[in-house]
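In: Fold the following for me, if possible:
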Amino acid sequence: MTNEHRSGPVRSTAAREAILDATSRLFHNQGYDRLTIEGIAKEAGVGKQTIYRWWPSRGALIGECLAEGRLVPVDFEVPDTGELLSDVESWLRSVLSILDAPEGGVLLRSLVAAATEDAGVGQHLGQSLGVEEHLGSRLRAGIRAGQLPETAPVQEIGRAILGAIIVEALGREARDPESVVRLARFLFSR
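Out: Okay, the predicted model is just below:
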């Protein structure tokens, strides 16, 4: 008898989706600190071993949710109107709107906590916010257009801006999202 028509792959796909959905839901409801593999397994209706078969840690699981747009679902593309500073400011205001949304700061702080456990989360965070792809692409277009020097360190500029966004999110008292915009204005003023 052949196993070609087994429901294993279908169940695996369904289990994977249930796990990612449960992780996203619990992450948003409880934050990273209270998120456990046991809780995810219970919420998803699977065993812990099923989760560990695909992900080595809760940080890796968060990283995948982030990479799939389950935690930060907005697409943060950088416009290209020909005005580099204006385009970067527009992108920054979109990203900073996360902090202004209900629970936005908590979400970002939880993602930073997850990144301390799994470096992939930090990488996925930058990708989700469009730092590597969209901002980097727009900065390279700015170099080609003569709006930035040819030697402008595109990757480092993106990381500096992402770092400023994260530091702003970590500051729980007097938040000033405009400080990140002022940083961008300084970086791109000529």
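
In: C-alpha only now, for contacts and for neighbours.
Out: Will do.

In: Would you check how far apart the residue most central in space within the chain and residue 142 are?
Out: Central residue of the chain (C-alpha atoms, centre = their mean): residue 125, 2.6 Å from the mean position. The spacing between residue 125 and residue 142, counted by C-alpha to C-alpha, to the nearest Å, is 24 Å.

In: Here is a second sequence; please produce its structure as well for comparison:
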Amino acid sequence: MDAVEPAPEKAPRGRPRSATSHQAVLNAVARLLDEQHQDYETLTIEGIAAEAGVGKQTIYRWWSTKAAVLLEAILTGHVKMHIGEVDDTGDLREDLSRWVQVLRTNLFDAQSVSLARALVSAAIIEEVNLEDYLTQNELELTAMPYKRLIAEARRGGLRSDADVSAALGALVYPIILRLISGVTPEPEWFDALVDVVVNGVGR
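Out: Prediction:
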């Protein structure tokens, strides 16, 4: 009697365990910051592991410090700063002015200040170039005005020699600095900032 060949095992469904755990950790960081209102100082590897339902060694498999975990969570959009889109009405100055005033209303709160400080702290600890991260990744605070500036450049609304990256930095970095300081500027300060940027690159 011929031997019966065992049936081949079915491949497990779903995402690989490592990828699932990786996402669980990033989601856990988001919950700890957004829902439980922890800040960088109170955030711990132990707390992240417990929230994610993984062991500490699972976290250390991908990240060397909590700063590295937080940096990836922010830059991949798991942790959001609730930045709105920049409208495109055809008037760059007006569009940017409205956007920065929305930022003043929605962004300058205790949670966002803590998050901005955490981003800078994580970048310093991990010894990364924060400017590169801000300009090369889809971080909402830079992605939204960048898209608007690029659209303006494509329709010929900016000088031909205008440096869009420099204009983006001139607009966003002062806002980040004020955000980290915890001081909410007056509406006139934001309007003046937009004037500087638009006058610098506009036709």
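
In: Fetch the TM-score of the aligned pair.
Out: After superposition, the two chains reach a TM-score (TM-score structural alignment, normalised by the length of the first structure) of 0.79; 188 aligned residues with a C-alpha RMSD of 3.0 Å.

In: thinking the residue nearest to the centre of the first structure is in contact with residue 64, fair?
Out: No - Residue 125 of the first structure is not in contact with residue 64 according to C-alpha atoms under 8 Å; the separation is 10.3 Å.

In: Where does the equivalent of residue 142 of the first structure over in the second structure sit: helix, strand or coil?
Out: Counting by TM-score structural alignment, residue 142 of the first structure lines up with residue 152 in the second structure. Judged by DSSP: H, G, I helix; E, B strand; the rest coil, the three-state class of residue 152 of the second structure is helix.

In: who are the neighbours in contact with residue 152 of the second structure?
Out: Shown in contact with residue 152 of the second structure (C-alpha atoms under 8 Å, 6 or more residues apart in numbering): 90, 92, 158.

In: same question, residue 26 of the first structure
Out: Residue 26 of the first structure touches 35, 40, counting by C-alpha under 8 Å, 6+ apart.

In: Just say helix, strand or coil for it.
Out: For residue 26 of the first structure, the assignment made with three-state DSSP gives helix.

In: now do residue 6 of the second structure
Out: coil.

In: Number of residues surrounding it?
Out: 6 (other C-alpha atoms under 10 Å).

In: So it versus residue 134 of the second structure, what's the distance?
Out: Taking C-alpha to C-alpha, one finds residue 6 of the second structure at 55 Å from residue 134 of the second structure.

In: Likewise for residue 62 of the second structure?
Out: 22 Å.

In: With neighbour numbers in mind, choose between those two.
Out: Higher neighbour count among residue 62 of the second structure and residue 134: residue 134, with 19 against 12, using other C-alpha under 10 Å.

In: what's near enough to touch residue 46 of the second structure?
Out: By C-alpha under 8 Å, 6+ apart, the contact set of residue 46 of the second structure is residue 56.

In: What is the aligned counterpart of it in the first structure?
Out: So residue 46 of the second structure corresponds to residue 38, using TM-score structural alignment.

In: Equivalent analysis for residue 85 of the second structure, please.
Out: By TM-score structural alignment, residue 85 of the second structure lines up with residue 77.

In: nearest residue to its match other than its sequence neighbours?
Out: Spatial nearest neighbour of residue 77 of the first structure, excluding adjacent residues (C-alpha to C-alpha, 6 or more residues apart in numbering): residue 134 at 5.4 Å.

In: For that neighbour, the count of nearby residues, please.
Out: Residue 134 of the first structure: 20 neighbours (other C-alpha under 10 Å).
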